[in-house]
Structure formats: C-alpha cells, structure tokens
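Student: I would like the atomic coordinates for the input below:
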Amino acid sequence: MSEAAARDFVPVRIAVLTVSDSRTEADDRSGDTLAGRIEAAGHVLARRAILPDDRAAIAARLREWCADTEVDVVISTGGTGLTGRDVTVEAHRDVYDKEIDAFGTVFTHVSMAKIGTSAVQSRACGGVAQGTYLFALPGSPGACRDAWDEILAAQLDYRHRPCNFVEIMPRLDEHLRRK
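Tutor: Here you go, the predicted structure:
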C-alpha cells in the first residue's frame, strides 16, 4: 500500500464568498459551482454569502471568516478583473499575512490551456491570514471549475502527495502563538 493510500481523507471547512453587484442566491452559478464541488469532494461548506464589489466590506467579511474557528479556507469568486469595480484582489491583499504567489501563476497556466491569452485578464490570487487560506477566483463558473478541479481539489486533499495545504494547516498561525 502506498503512503498516500494509507492516509485518511480530512474534510476541510470551506466558506464561499461571491462578489457581485448583480448576483443573488437564485442566480449565483459560480458560487453554486464551488459549493457543489466542495461538498462532492467530502468537505464542509461552512459559510456562504454574496457581497457587492466593495473593498472594505469584502475585507471585513474575510477577516470575520478568518477569525471564525469553523472556517479553514475562504474561496471568493468575482471581482478579480481589471475594471474599476473589480476590488476583490485588493481586499484580499488587505487581509493577507502572506501571499501564495504561485497560486496566481498556476491558475494562469491552467487558464491559458482553456481560454488562451485571455487568461492575462485574471488576477486570481491566494494567501494566508490568521491561519486561514484565502483564494480569490474570477466570477465565471468555468474559472471556478478550473481552479477547483486543477488546483484546489488536490491541494485541499490531505492524501495528495508530495505535499498539500491541509498538512501544514496546524502550523499556519504558529508565529502568533506564545513562545
């Protein structure tokens, strides 16, 4: 039996935040895409919300969920583009303790295979704050599928080798603990 096969699955508690001035619960296809994939993978959909494109409100919700002991990961969808109302990336960066630089790079690589050079218009990003992972994805269902299927599904699976985000979760906030 391989080492990976010997590991048990560890469910992660994931919150989904849709950032949009126009979406509602009834037509939030990107949020639905993420929620469906999260639950199908065996994880827990811990929280879900929709907020308008407002930097302060987005950052406040990210901080709230980072402080919530029932949330391990926050995935937002929407507001990562180049228009004036696209402020999700800035809100995320207002909250991050550390940025996961390679997340955006890998997402761009995955997107290039699907949408070609249009991938340069996305500013998907990832980071860590208060021991919680945060990922900002574009607002299309296709981008959410690509990010989950090609990156997050493996990195949020404790059985994934050679390494994954779950196995280092207990150490994400070690710098905040008393020595």
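Student: from here on, just use CA atoms for contacts and neighbour counts.
Tutor: OK.
Student: could you tell me the end-to-end distance of stretch 71-80?
Tutor: Start and end residues of stretch 71-80 are separated by 22 Å (CA to CA, to the nearest Å).
Student: one more sequence to fold, the one below, so I can look at both together:
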Amino acid sequence: MSKIDETAEFIPVRIAVLTVSDTRDLSQDRSGDTLVGRIEAAGHVVAERHIIPDERAQIANQLRLWCEDDKIDVVISTGGTGLTGRDVTVEAHRDVYEKEIDAFGTVFTIVSMQKIGTSAVQSRATGGVANGTYLFALPGSPGACKDAWDEILVKQLDYRHRPCNFVEIMPRLDEHLRRK
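Tutor: Sure, this is the predicted structure:
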C-alpha cells in the first residue's frame, strides 16, 4: 500500500493553476481557490495563476508557454472537461501532450464514482507530460478539484510518497530531448 517515507526530504513543486471559463474572474474562481489553498497547504509553490476563456488555441498556447518556463514543474487546469460544445480543455491538453498519463483519468473516475456515482462518466479528466512538465486537466467544480488533489495529486506530487511518485522521475521526463 502507499505511504509517506518520513526519512525522505520533502521537495516543493512549482505549480501553475489555469482556470478555463468564459464567465469567471478571480473573485468567483472557487475551483482555482480550492487548488491554490491545497497546493500551498501541502508545501508546494503556486508559480502562476490565470483565467482564460474556453478557446482551444488559447488554452493550448498557455499550456505551451508554461511548459517552456523553467520555473513551472506542473500545470493544473480546472474547467472545460465536460461534454458540451464549449468544453475544449481536454482537446487543448492533448494538442500539447508528448505522452498521456492514461491512468490519471481512470483513477480520477474511480475516485469520482465513490463521491458522485455514475455521474463520473461525464468527466474527461486527463493528465500528460510535455517538455518535462506535468499537465492535468480537472473538472471545473471545487469538489472535483478537491477530490483530484486530495486523493491523487497530493500523493503523486510528494517526493516522499512510496512506492513511487511523479516527482522522483521529473529529472528524466525530457531525457529523450538530450539524446541526440
């Protein structure tokens, strides 16, 4: 079973938070606030935070900019993962991914099933890697952000988490770019 290795040193991760919404601003961004609060409480750094509209090209462009920024290790977006016509966050993420973390969506669905039952099928949460940066797309509800953070990300973004975690392989995420 998973556990925290108390003998290992905690390594803070630099995380950017992107809210995708046509209608919200920072004062109304409860999902972004939920993520920021949890990120900081875990000891990580909120490196950037933006709100942008549900426009695929704009979302993908912001993700690419952050993937090029050496001061950002992880990007977590919230919103735009549903099934309606304006929900294009997943497609924008996949435009950027070099590799998709297929099991992230599966594990998120399992966590969601315990909370909201079969309504979990309406979420398309996803995760991937691009240019050595982790990218995660979460639904736009505070509850979904809380569940994804508390049940998955807080553990996988903690270097001390065993048997394995995302942080320990960060130095090797872009090793293919160095092999020329």
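Student: superposing both, give me the TM-score.
Tutor: Overlay of the two chains. TM-score (TM-score structural alignment, normalised by the length of structure 1): 0.98; 178 aligned residues with a CA RMSD of 1.1 Å.
Student: now do the helices in structure 2.
Tutor: Taking DSSP state H as the test, the helices found in structure 2 are 30-41, 56-68, 89-96, 102-116, 142-148, 154-156, 175-178.
Student: mean deviation, the last one versus structure 1?
Tutor: Taking mean CA distance after the TM-score superposition for structure 1, the mean distance separating helix 175-178 of structure 2 from the aligned residues in structure 1 is 0.4 Å.
Student: of all the helices of structure 2, which one is nearest G127 of structure 2?
Tutor: helix 102-116 (5.8 Å; CA to CA).
Student: residues touching the closest one, excluding its own?
Tutor: 119-121, 123-128, 144, 147-148, 151-152 (CA atoms under 8 Å, 6 or more residues apart in numbering).
Student: same thing but 7 Å
Tutor: Residues outside helix 102-116 of structure 2 that contact it (CA atoms under 7 Å, 6 or more residues apart in numbering) are 120, 124-127, 148.
Student: now flag whichever of the residues you listed is closest to A16 of structure 2.
Tutor: G127 (14.3 Å).
Student: rewinding a little: redo the helices of structure 2 as CSV? Include mean neighbour count.
Tutor: Formatted as CSV, the helices of structure 2 follow (neighbours: other CA atoms under 10 Å):
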stretch, mean neighbour count
helix 30-41, 19
helix 56-68, 18
helix 89-96, 22
helix 102-116, 16
helix 142-148, 21
helix 154-156, 18
helix 175-178, 10
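Student: now tabulate the ones you listed in TSV and tack on distance to T7 of structure 2.
Tutor: Output for the helices of structure 2, formatted as TSV (distance: least, CA to CA, whole Å):
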stretch	distance to T7 of structure 2
helix 30-41	20
helix 56-68	31
helix 89-96	36
helix 102-116	27
helix 142-148	26
helix 154-156	16
helix 175-178	28
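Student: right, so of the ones you listed, which gets closest to I76 of structure 2?
Tutor: Evaluated with CA to CA, these place helix 30-41 nearest to I76 of structure 2, the distance being 8.4 Å.
Student: by how much does that closest one deviate from structure 1 on average?
Tutor: Mean for helix 30-41 of structure 2 is 0.2 Å (mean CA distance after the TM-score superposition for structure 1).
Student: and that helix, what other elements does it pack with?
Tutor: Here helix 30-41 of structure 2 touches strand 45-52, helix 142-148, going by 3 or more CA pairs under 7 Å, 6 or more residues apart in numbering; DSSP states H and E.
Student: counterpart of F136 of structure 2 over in structure 1?
Tutor: For F136 of structure 2, the aligned residue in structure 1 is F135 (criterion: TM-score structural alignment).
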